[in-house]
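*Asks:* need coordinates for the following:
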Amino acid sequence: MTRVLVTGAGAVLGQGIIKSLQSATTRCEIIAADPNPLSLGLYWADQAELLPMANDPAYPAAIEALLDKVRPDIVLIGTDVELGIFAEHRHEWERKYATRILVSDPATIEIADDKYATARFLESHGLDMPLSVLPEDRAALDNLIATAGFPLIVKPRRGARAVGVSLVHNHAELEQALHGRNGLVVQQLAGPDDQEFTAGVLFFEDEVKASIVLRRDLRDGNTYRAFVGDYPECDEYVRAVARALKPYGPANFQFRKAADGRCRLFEINARFSGTTPMRALVGFNEVDLALRYLLEGQPITQPAIRPGVVLRFLEEQFIEAASLIPSASQ
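*Replies:* Got it, this is the predicted structure:
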């Protein structure tokens, strides 16, 4: 049985990876890890482990101790904040603990983490993207306003789930959104709200092995409705982005289609996605595909995807007092 370590078991991404493992054809023993003993994903796993927060200096040593203890066949990373650490140590830890760590290289993660770097990367490869400038460059900002006009998007260069994002309709709103803040990027509006897409690829051996594109509706920065359809021009676009980016394994692309039909990507996640379990429901279980490829040598072929709509909803789970995991301090 395949032993899979999933970090970030309390995050939407980590929980989505666990859900995808539970519906996989690969028989898995799931070891879930998280800093919080009340993280729900810990209670879905065969084994639960506690870790420090990723920004704790003790985190790398704790990961090494955990890898030595559980000896997983593969590690799947469930939060963004852990990606850089695993990327830095990937080859060392793979050799030392005879495991596989599914993470892209540090340069790829840096492009994905920084939205201005994402825009520059796309531009350097001749790929459509929203025009993007740093607000400190007033000449570039004035040129963006003259070229793209309002509305514009002001967002943190590093961030997720639309936290700190402002839609501004005029100069006054723009100045208010910029006031007292650092680390921002100002972007052309990529397209209308009803033309937002999320896409995923699996990329190995210098080629896209499989891909999926979903149109989506957002709530609080997360996908809560995903529409499965035929979007060939969007699929061609994300495959071109993936061929330029060259991630190791999974990558997630978020973009909108403009009135002129062009896809304009505004976010890359060099990892699985919060929509990973939604994709699995329609026949695209990218976690299972990656495991079978990496651990069993099975080739990845493009899955048949069922048309329809995926609806996301809240659900509750009761944990008996006797089953609660004690905190690390207890």
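*Asks:* drop to CA atoms for contacts and neighbour counts, all remaining ones
*Replies:* Fine.
*Asks:* now do the helices in the stretch 101-250 of the chain.
*Replies:* In order along the chain, the stretch 101-250 of the chain carries the following helices (DSSP state H, counting those that start in this stretch): 106-113, 115-124, 138-148, 171-178, 232-245.
*Asks:* wait, which of those helices is closest to residue 187?
*Replies:* Ranking the helices of the stretch 101-250 of the chain by their distance to residue 187 (criterion: C-alpha to C-alpha) puts helix 138-148 first, at 8.1 Å.
*Asks:* the closest one - contacts with which helices or strands?
*Replies:* Contacts defined by 3 or more C-alpha pairs under 8 Å, 6 or more residues apart in numbering; DSSP states H and E place helix 138-148 against strand 132-133, strand 184-188.
*Asks:* CSV for those strands, including mean neighbour count and distance to residue 254?
*Replies:* Putting the helices and strands packed on helix 138-148 into CSV (neighbours: other C-alpha atoms under 10 Å; distance: least, C-alpha to C-alpha, whole Å) gives the following:
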stretch, mean neighbour count, distance to residue 254
strand 132-133, 24, 16
strand 184-188, 24, 14
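*Asks:* closest one to residue 86 among the ones you listed?
*Replies:* Nearest of the helices and strands packed on helix 138-148 to residue 86, taken as C-alpha to C-alpha: strand 184-188 at 26.3 Å.
*Asks:* let's see this one next, to set against the first:
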Amino acid sequence: MPPTVLVTSAGSGVGCAVVRALRIATRHFRIIGLNSVALNPGAFQCDAAYLAPPTASGSFGPRLIKITNRERPDLIIAGRDEDVPVLAELRPQLEAFGSTVPVPSVEAAGDCLDKARTSRVLPQGPGGFARTACTPEDALALMAECGPPLIVKPTCGNASRGVRILYTPEDITRAFADDADIVAQEYLWPEERGRRPGCITPRHVMNGHGPRQDNEYSVQVLIGRDGGVLGMFASRNALCAGVPVTIETIRNDALERAACNVAQALAVRGLRGPLNMQAIRTGPDVFTFFELNARFTGITATRAAMGFREVEALYGHFVDGDDIAELLHFQDGIISCRLMTDTIFTRDDLERLNREQQWPRSS
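*Replies:* Purely as a prediction, here's the structure:
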């Protein structure tokens, strides 16, 4: 019987990537997908799927516990940011069924999910976390110090949703008046674009899809049971509307040192399992981080295809206690260009999942 892995939010971009990474692993896994909507691409890539209420609802926990009791998965993986703190809270109950749940402590989960907390936990400035303001007064002071523009984003958000670039004090005041649950960050000018202009305008930072995201660095880290870094993958990415479309692997000692410092600071607070960090190169061998996520990402399967088999390594380390070093290698200078993929299933499959709240693969 192959080991069983349960993926929450299996229909999300992250959840689908985790499922695909498991499908191309060097060993066979039985995959259980959990999602709140039946019509999604992830469920029908799994061996079995279940419907569950949204993560934020009070009914999600009891449903997950019931499914875990029935399926007895060896490993449970979070498929979205919102799932991580919930799994952290439920971990003792889930592990009572023999499942391994490699998520951060409740405290560390909040440190990564809430950007205001992230900015308080990590040192701010070049080589650390982007300077961040959590009140309108601090945001105005930050704009006066750094110069416009500032990037305003939800306190808890991902994939560039709700991100705005604001250029005037009036814009900042209005943004915080409209929504208090936001933070403002300095605009990190990529070194690859040359000298920072004295006055940054929309033509410098916008394109037809929104904010320019052509020189972002992503570092994926796997943190082990003892808080040590098991492996690290770095890439330079171009994104469209928050979705990576071109990924190139890189080896850079300065980036890896900076990422290791962040990972170790969070590990002290209880971070375990996957950690993704996004950065801009703000100077020669200086990388400043602006986003952290205590989970896998939408390019997890891409990294697996490039040799960094982080999901398989997660299972090997946390469940079997194996030496997983050989699963976490990659070459410099490998490029991926991404397009949409398809998941084909029948109307009968969809109706059965909606009707019975579960679906088993028949062949």
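*Asks:* picking that back up, list just the one of the helices and strands packed on helix 138-148 of structure 1 that sits closest to residue 97 of structure 1.
*Replies:* Taking these one by one with C-alpha to C-alpha, strand 184-188 is closest: 39.6 Å.
*Asks:* how far off centre is that closest one?
*Replies:* For strand 184-188 of structure 1, the separation from the chain centroid amounts to 20 Å (computed by C-alpha atoms, centre = their mean, to the nearest Å).
*Asks:* show me the contacts for the counterpart of residue 172 of structure 2 in structure 1.
*Replies:* In the superposition onto structure 1, residue 172 of structure 2 corresponds to residue 174 when matched by TM-score structural alignment. Counting by C-alpha atoms under 8 Å, 6 or more residues apart in numbering, residue 174 of structure 1 touches 154, 168.
*Asks:* could you redo the last one with a cut-off of 6 Å?
*Replies:* With contacts taken as C-alpha atoms under 6 Å, 6 or more residues apart in numbering, residue 174 of structure 1 has the following neighbours: residue 168.
*Asks:* can you tell me how far the residue nearest to residue 267 of structure 1 when sequence neighbours are not counted is from residue 134 of structure 1?
*Replies:* Beyond its immediate neighbours in the sequence, the residue positioned closest to residue 267 of structure 1 (C-alpha to C-alpha, 6 or more residues apart in numbering) is residue 254, lying 5.2 Å away. Between residue 254 of structure 1 and residue 134 of structure 1 the distance, using C-alpha to C-alpha, to the nearest Å, works out to 21 Å.
*Asks:* quick one: which of those two has more around it?
*Replies:* Neighbour tally, residue 254 of structure 1 and residue 134, criterion other C-alpha atoms under 10 Å: the higher count belongs to residue 254, 21 against 17.
*Asks:* what residue of structure 2 takes the place of the more buried one?
*Replies:* In structure 2, the residue paired with residue 254 of structure 1 according to TM-score structural alignment is residue 278.
*Asks:* hang on, its match in a helix?
*Replies:* No. Assessed with DSSP: H, G, I helix; E, B strand; the rest coil, residue 278 of structure 2 is strand; it does not lie in a helix.
*Asks:* looks like it contacts residue 288 (just checking).
*Replies:* No. Residue 278 of structure 2 sits out of contact with residue 288 when judged by C-alpha atoms under 6 Å, with a separation of 8.4 Å.
*Asks:* nearest to residue 115 of structure 1, out of the helices and strands packed on helix 138-148 of structure 1?
*Replies:* When these are compared by C-alpha to C-alpha, strand 184-188 sits nearest residue 115 of structure 1, at 7.4 Å.
*Asks:* angle of that closest one against helix 115-124?
*Replies:* Going by axes from the mean of the first three to the mean of the last three C-alpha atoms, to 10 degrees, strand 184-188 of structure 1 is angled at 40 degrees with respect to helix 115-124.
*Asks:* what does strand 184-188 of structure 1 correspond to over in structure 2?
*Replies:* Strand 184-188 of structure 1 maps onto residues 182-186 of structure 2, going by TM-score structural alignment.
*Asks:* ok, now which ones touch the residue nearest to residue 267 of structure 1?
*Replies:* Residue 254 of structure 1 is in contact with 197-198, 265, 267, counting by C-alpha under 6 Å, 6+ apart.
*Asks:* what about 10 Å?
*Replies:* Contacts here follow C-alpha atoms under 10 Å, 6 or more residues apart in numbering; on that basis residue 254 of structure 1 touches 196-200, 213-216, 238, 263-269.
*Asks:* rewinding a little: got TSV for the helices of the stretch 101-250 of structure 1, with distance to residue 324 of structure 1 too?
*Replies:* Supplementary listing: these in TSV, determined by distance: least, C-alpha to C-alpha, whole Å:
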stretch	distance to residue 324 of structure 1
helix 106-113	35
helix 115-124	39
helix 138-148	53
helix 171-178	44
helix 232-245	42
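*Asks:* please enumerate the helices of the stretch 251-363 of structure 2.
*Replies:* Counting by DSSP H, counting those that start in this stretch, the helices of the stretch 251-363 of structure 2 are 253-267, 300-305, 310-315, 347-356.
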